[in-house]
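**Student:** mind folding the following:
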Amino acid sequence: MNTFYLDTETTGLHPATDELVEIAVVDDAGNIVLDTLLRPAESTAWPDAQRIHGISPDDVAMAPTREDVLPELLALVTGARLVIYNADFDLGFLPEVATAADQVSCCMLDFAEHIGDWNDYRWHKLDSAANYVGFHWPGSKHRAAADALACRAVWQYLRRQDDQP
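**Tutor:** Below is the predicted model:
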């Protein structure tokens, strides 16, 4: 089964009112197989989110929409294992992906279990988990491709720990 790592950037935290502005998918070898900005259908400004990921309305003005990219994304993940850091968040914006994938794993939950720190109200952020495993950021944190690569690094670290006697 192929394994892919997915990350998104959004206009905010709520799938009912916010939208995707970037998506990236990385394969198990660390190749970026999908990395694109997305033009929101409704949102015209997202200053709070923009301060975090740096993606402006001008950046996405000519980008494809979520619906334009969805067929390619579904073709990639159909029948695959999909690993996402904070899967519930990303899948809130992409519920079709959860159905298409053969298996979805939340790297954030596995990381919390590994370090023995479960807290429903405060989870470890991806950059903390990535730093913990010695990941060297290839670009800006809070951009989808870099975050998907960080998720891959954390997941592979956790799998190596599982393999130790």
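**Student:** when you work out contacts or count neighbours from here on, use the C-alpha atoms and nothing else.
**Tutor:** OK.
**Student:** could I get the buried residue list for stretch 63-83?
**Tutor:** Neighbour counts over stretch 63-83 (16 or more other CA atoms under 10 Å) mark 63-66, 73-74, 76-83 as buried.
**Student:** let me fix that: stretch 6-22
**Tutor:** By neighbour count with 16+ other CA under 10 Å, stretch 6-22 contains the buried residues 6-12, 15, 18-22.
**Student:** now swap in stretch 86-97 and tell me
**Tutor:** Buried-residue list, stretch 86-97, by 16+ other CA under 10 Å: 86, 87, 90, 91, 93, 94, 97.
**Student:** for the first one, give its distance to residue 160.
**Tutor:** For residue 86, the distance to residue 160 (CA to CA, to the nearest Å) stands at 20 Å.
**Student:** would you convert the buried residues of stretch 63-83 into a markdown table that also reports secondary structure?
**Tutor:** What follows is the buried residues of stretch 63-83, written out as a markdown table (DSSP: H, G, I helix; E, B strand; the rest coil):
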| residue | secondary structure |
| --- | --- |
| 63 | coil |
| 64 | coil |
| 65 | coil |
| 66 | helix |
| 73 | helix |
| 74 | helix |
| 76 | helix |
| 77 | helix |
| 78 | coil |
| 79 | coil |
| 80 | coil |
| 81 | strand |
| 82 | strand |
| 83 | strand |
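**Student:** here is a second sequence; please produce its structure as well for comparison:
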Amino acid sequence: MRQVILDTETTGIDPKQGHRIIEIGCVEMVGRKFTKRHFHVYVNPDREVEEEAFRVHGISNEYLADKPRFHEIAKDFFDFIKGAELIIHNAPFDIGFIDHEFARIGGYPKIADVCKVFDSLVFARKKHPGQKNNLDALCKRYGIDNSHRELHGALLDSEILGDVYLLMTGGQTSLGLSSGSDQDSGNDDNPGEIHRLSADRPMLKVVRASDEELKMHEERLDLIDKKSGQSLWRIKH
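**Tutor:** Reported below is the predicted structural model:
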């Protein structure tokens, strides 16, 4: 399954008030593995960035002045996300802005018509009711290092959200065997750090048993059969 972790930064909080997208960051996963493919672009919104929004992402009007308009990047962006499952933290916010941008230029369907959407914020609230579930809180809860994240950025947030998503949806995440720790007591604030394997790592070597080893294995099962009546390894299910 192809999945795209997506985040946007904007000039403000409501597209109905004329606010626009100024940054898009997407990271691709296939089969729950990062592929190293991504889509990242800054967009000139043809309007001022609100001061409150600037304090969140640090993207200035001056920086955006020479960036492309949305209609110039729309096709490449649409082609990257089309048909994928989008993983978004607080999906209605980002999808609302994206649909608004596509509607402004015309000729594009709504995102829900071409993509599945997984809202990781909704999932986190169900998994951790009554707790903080913003991205920083989830990083702390799942042991993900985001110390390099001083300001929000769409591509960086997408990469971090990808790690959070894999840990939230992947069941057991560590094999800590020490005793007396918070981890052993079931406290999910310290479930162990994520160690991402390289997408281009070599395949593991398959070592098959020799004829002699197979013979010794059968002899051991014969002994177990004799002592217990029948070994579990020879029961056909």
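**Student:** let me see the TM-score of these two.
**Tutor:** Once superposed, the chains reach a TM-score of 0.86 (TM-score structural alignment, normalised by the length of structure 1), with 157 aligned residues with a CA RMSD of 2.0 Å.
**Student:** quick one on the thing from earlier: pick the one among the buried residues of stretch 86-97 of structure 1 closest to residue 118 of structure 1.
**Tutor:** In terms of CA to CA, no member of these lies closer to residue 118 of structure 1 than residue 86, at 13.6 Å.
**Student:** residue contacts, the closest one?
**Tutor:** Residues counted as contacts of residue 86 of structure 1 (CA atoms under 8 Å, 6 or more residues apart in numbering) are 106, 107, 108, 109.
**Student:** now for the third one, how many residues are close by?
**Tutor:** A count of nearby residues for residue 108 of structure 1, using other CA atoms under 10 Å, gives 22.
**Student:** now which residue in structure 2 aligns to it?
**Tutor:** Residue 108 of structure 1 maps onto residue 121 in structure 2, with residues paired by TM-score structural alignment.
**Student:** the one helix or strand that match maps to vs structure 1, average distance?
**Tutor:** Assigned by DSSP states H and E, residue 121 of structure 2 falls within helix 120-127. Superposed on structure 1, helix 120-127 of structure 2 shows a mean distance of 0.8 Å to its aligned residues (mean CA distance after the TM-score superposition for structure 1).
**Student:** residues in contact with the nearest residue to residue 11 of structure 2 once chain neighbours are set aside?
**Tutor:** Spatially, and ignoring its direct neighbours in sequence, residue 11 of structure 2 is nearest to residue 49 (4.3 Å; CA to CA, 6 or more residues apart in numbering). Residues counted as contacts of residue 49 of structure 2 (CA under 8 Å, 6+ apart) are 10, 11, 12, 60, 61.
**Student:** center of structure 2 - which residue?
**Tutor:** residue 162 (1.9 Å; CA atoms, centre = their mean).
**Student:** that residue matches what in structure 1?
**Tutor:** Residue 162 of structure 2 maps onto residue 152 in structure 1, by TM-score structural alignment.
**Student:** from the buried residues of stretch 6-22 of structure 1, which land in helices?
**Tutor:** If you go by DSSP state H, these have nothing in helices.
**Student:** got a markdown table for these, with distance to residue 127 of structure 1 too?
**Tutor:** Converted to a markdown table, the buried residues of stretch 6-22 of structure 1 look like this (distance: CA to CA, whole Å):
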| residue | distance to residue 127 of structure 1 |
| --- | --- |
| 6 | 15 |
| 7 | 13 |
| 8 | 15 |
| 9 | 15 |
| 10 | 17 |
| 11 | 20 |
| 12 | 19 |
| 15 | 23 |
| 18 | 23 |
| 19 | 22 |
| 20 | 20 |
| 21 | 20 |
| 22 | 18 |
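**Student:** confirm the residue nearest to the centre of structure 2 sits in a helix?
**Tutor:** Yes - under three-state DSSP, residue 162 of structure 2 falls within a helix.
**Student:** which residue packs closest to it, ignoring adjacent ones?
**Tutor:** The nearest residue in space to residue 162 of structure 2 (CA to CA, 6+ apart) is residue 5, at 6.2 Å.
**Student:** which residue in structure 1 aligns with the one you found?
**Tutor:** Correspondence of residue 5 of structure 2 to structure 1, assessed by TM-score structural alignment: residue 5.
**Student:** now the helix holding residue 121 of structure 2: buried residues?
**Tutor:** For helix 120-127 of structure 2, a neighbour-count test (16+ other CA under 10 Å) marks 120, 121, 123, 124 as buried.
**Student:** what would those look like in CSV with distance to residue 153 of structure 2?
**Tutor:** Formatted as CSV, the buried residues of helix 120-127 of structure 2 follow (distance: CA to CA, whole Å):
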residue, distance to residue 153 of structure 2
120, 18
121, 18
123, 22
124, 21
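**Student:** ok, so of the residues you listed, who is nearest residue 155 of structure 2?
**Tutor:** Nearest to residue 155 of structure 2 among those is residue 120, at 16.3 Å by CA to CA.
**Student:** against residue 20 of structure 2, how distant is the closest one?
**Tutor:** Counting by CA to CA - residue 120 of structure 2 and residue 20 of structure 2 are separated by 23 Å.
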